[in-house]
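Visitor: Sequence plus predicted model, see below.
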Amino acid sequence: MKGRASWIVLGGMVLLCLGFYGHALSAPKGGITMKIFCSAFKEGQKIPSKYTCDGQDVSPPLEWESVPDRTESFSLICDDPDAPGGIWVHWVIYDIPSDMKKLEENVRPERELESGIRQGKNDWSRIGYGGPCPPGGTHRYCFKLYALDAKLNLKPGATKDQLLQAMKGHVLAETQLMGKYSRQR
């Protein structure tokens, strides 16, 4: 099993996380481990071009399981840690109701969706999903799902940093799915 260590600042504390891609980064009390999956690609595999700037640039279908009992909402952030200028944010989506256990393919790029789901700005300053579009080489794309003990009621159009700030003290569990992509030039 391959993983990587990373430092996370959460609630003013610095935590060392040993994140194993495709597995929970943290487990709630009781030992239940939340997991996220995609039917279009497996952990560490190539993301099909349909979900990138080389294809239809639509969001992939995502599903999750084993969520903590006290979950009130979910948030999801997709970013590229291999971008030349630093981490590049591809998707910010939050206030996903606790009874939802998936996001269908091709989530519409709207500020507010049914059931009160809200989307934020990606690093192209657009609302919704912006697929992988690396300038060169193979990049990793991390879909990070957070189970929260509250609905955030953050206004639509929030940035990743605003979402992370609003989530402080509310994260019950988190998990991650990583896919890879390189341009087909």
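Guide: Looks like it arrived, so ask away.
Visitor: From here on, just use CA atoms for contacts and neighbour counts.
Guide: OK.
Visitor: measure the residue lying closest to Asp57 once chain neighbours are set aside to Pro60 for me?
Guide: Nearest-residue entry for Asp57: Tyr51, 4.6 Å, with adjacent residues in sequence omitted and distances by C-alpha to C-alpha, 6 or more residues apart in numbering. As judged by C-alpha to C-alpha, to the nearest Å, Tyr51 and Pro60 stand 6 Å apart.
Visitor: ok, now Glu43?
Guide: Counting by C-alpha to C-alpha - Glu43 and Pro60 are separated by 13 Å.
Visitor: who has more neighbours, those two?
Guide: Set Glu43 next to Pro60 and count neighbours by other C-alpha atoms under 10 Å: Pro60 wins out with 22 against 18.
Visitor: hang on, that one packs against Glu105?
Guide: Yes - contact status for Pro60 versus Glu105: in contact at 4.8 Å, counting by C-alpha atoms under 8 Å.
Visitor: Go ahead and confirm Ile96 touches Ser73.
Guide: Yes - Ile96 is in contact with Ser73 according to C-alpha under 8 Å; the separation is 5.3 Å.
Visitor: another one to put next to it:
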Amino acid sequence: MIVKAPFKEGEEIPQKFTCEGDDVSPHISWDKVDGAKSYALIMEDPDAPSGLFVHWIIYNIKTNSLAENMPRKERINEIIQGENDFGNIGYGGPCPPKSHPAHRYFIRVYALDAEVTRKMSLEELREFISSHKLDSGEIMGLYKRKR
């Protein structure tokens, strides 16, 4: 499954989508998967000082794209968003420590053979994904703080 974002694989994430910009979620799209009842997306930074840092958890998506600037609400119609490692619901853009080299940000999309109708912790969602995954894809972008 091919995942598309406003940057290409391995390129810099535009500042607009980071803590130094508007900190809005990017438009993300992916290939439709036959038999998928829903999609889930997890965005993570494995280069964070504390280890794996979660920037976005969003699931029970019924289409094969997410609009730019998704509201930071737990529920958007059928879509459910979890808490990121900033402690907020929804998207939290790249914001690595100023002294660090560029961090890698992985956006992984999973096509699932079932819907997720209740709020889940990240661990519960990962378990659900492992039991219901039809296909997956990812895109990785880089970001280094400018200021």
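Guide: Arrived safely. Given the structure is predicted, the values throughout are model-derived calculations rather than measurements.
Visitor: And the TM-score between them?
Guide: Once the chains are laid over each other, their TM-score by TM-score structural alignment, normalised by the length of the second structure reads 0.95; 145 aligned residues with a C-alpha RMSD of 1.0 Å.
Visitor: Now which residue in the second structure aligns to the residue nearest to Asp57 of the first structure?
Guide: By TM-score structural alignment, Tyr51 of the first structure lines up with Phe17 in the second structure.
Visitor: For that match, grab the count of nearby residues.
Guide: Phe17 of the second structure - counted by other C-alpha under 10 Å - has 22 other residues nearby.
Visitor: Pull the contacting residues for the closest residue to Gly82 of the second structure other than its chain neighbours.
Guide: Distances taken as C-alpha to C-alpha, 6+ apart put Ile57 closest to Gly82 of the second structure, at 5.1 Å, once the chain neighbours are dropped. For Ile57 of the second structure, the contact set (C-alpha atoms under 8 Å, 6 or more residues apart in numbering) comprises 40-43, 81-84, 90-91, 122.
Visitor: Assign Ile57 of the second structure to helix, strand or coil.
Guide: strand (DSSP: H, G, I helix; E, B strand; the rest coil).
Visitor: What distance do you get for it to Cys19 of the second structure?
Guide: 17 Å.
Visitor: and Asp79 of the first structure, what pairs with it in the second structure?
Guide: So Asp79 of the first structure corresponds to Glu44, using TM-score structural alignment.
Visitor: Please apply the same query to Pro68 of the first structure.
Guide: In the second structure, the residue matched to Pro68 of the first structure (TM-score structural alignment) is Val33.
Visitor: Does its match lie in a helix or a strand, and which?
Guide: Using DSSP states H and E, Val33 of the second structure falls within no helix or strand.
Visitor: Which residue of the first structure lies farthest from its centroid?
Guide: Centroid-distance maximum for the first structure: Arg185 at 26.9 Å, with C-alpha atoms, centre = their mean.
Visitor: any idea how far it lies from Cys53 of the first structure?
Guide: 12 Å.
Visitor: just to revisit the earlier point, ok, the residue farthest from the centre of the first structure to Gly137 of the first structure distance?
Guide: 11 Å.
Visitor: likewise Gln56 of the first structure?
Guide: Applying C-alpha to C-alpha to Gln56 of the first structure and Gly137 of the first structure gives a distance of 20 Å.
Visitor: what's the answer for Pro84 of the first structure, then?
Guide: In terms of C-alpha to C-alpha, Pro84 of the first structure sits 11 Å off from Gly137 of the first structure.
Visitor: Double-check the match of Pro68 of the first structure against Ala111; I have them as touching.
Guide: Yes - counting by C-alpha under 8 Å, Val33 of the second structure touches Ala111, with 6.6 Å between them.
Visitor: got any residues that touch both of these two?
Guide: Common neighbours of Val33 of the second structure and Ala111 (C-alpha under 8 Å, 6+ apart) are 134-135.
Visitor: higher neighbour count, the two?
Guide: Ala111 (29 against 18).
Visitor: Spatially nearest residue to the residue nearest the centre of the second structure, not counting backbone neighbours?
Guide: The centroid of the second structure falls nearest to Met43 when counting by C-alpha atoms, centre = their mean (3.2 Å). What sits nearest to Met43 of the second structure in space, not counting adjacent residues and going by C-alpha to C-alpha, 6+ apart, is Ile107, at 4.4 Å.
Visitor: Do you have the helices of the first structure handy? List them.
Guide: Under the criterion DSSP state H, the first structure contains helices at 160-167.
Visitor: Just the strands from it, written as ranges.
Guide: 4-10, 13-19, 24-26, 35-38, 62-65, 73-80, 88-97, 102-103, 118-119, 139-148, 171-181 (DSSP state E).
Visitor: Read off where the first one ends up in the second structure.
Guide: With the alignment judged by TM-score structural alignment, no segment of the second structure is matched to strand 4-10 of the first structure.
Visitor: and if you look at stretch 165-178 of the first structure?
Guide: Under the criterion TM-score structural alignment, stretch 165-178 of the first structure matches residues 127-140.
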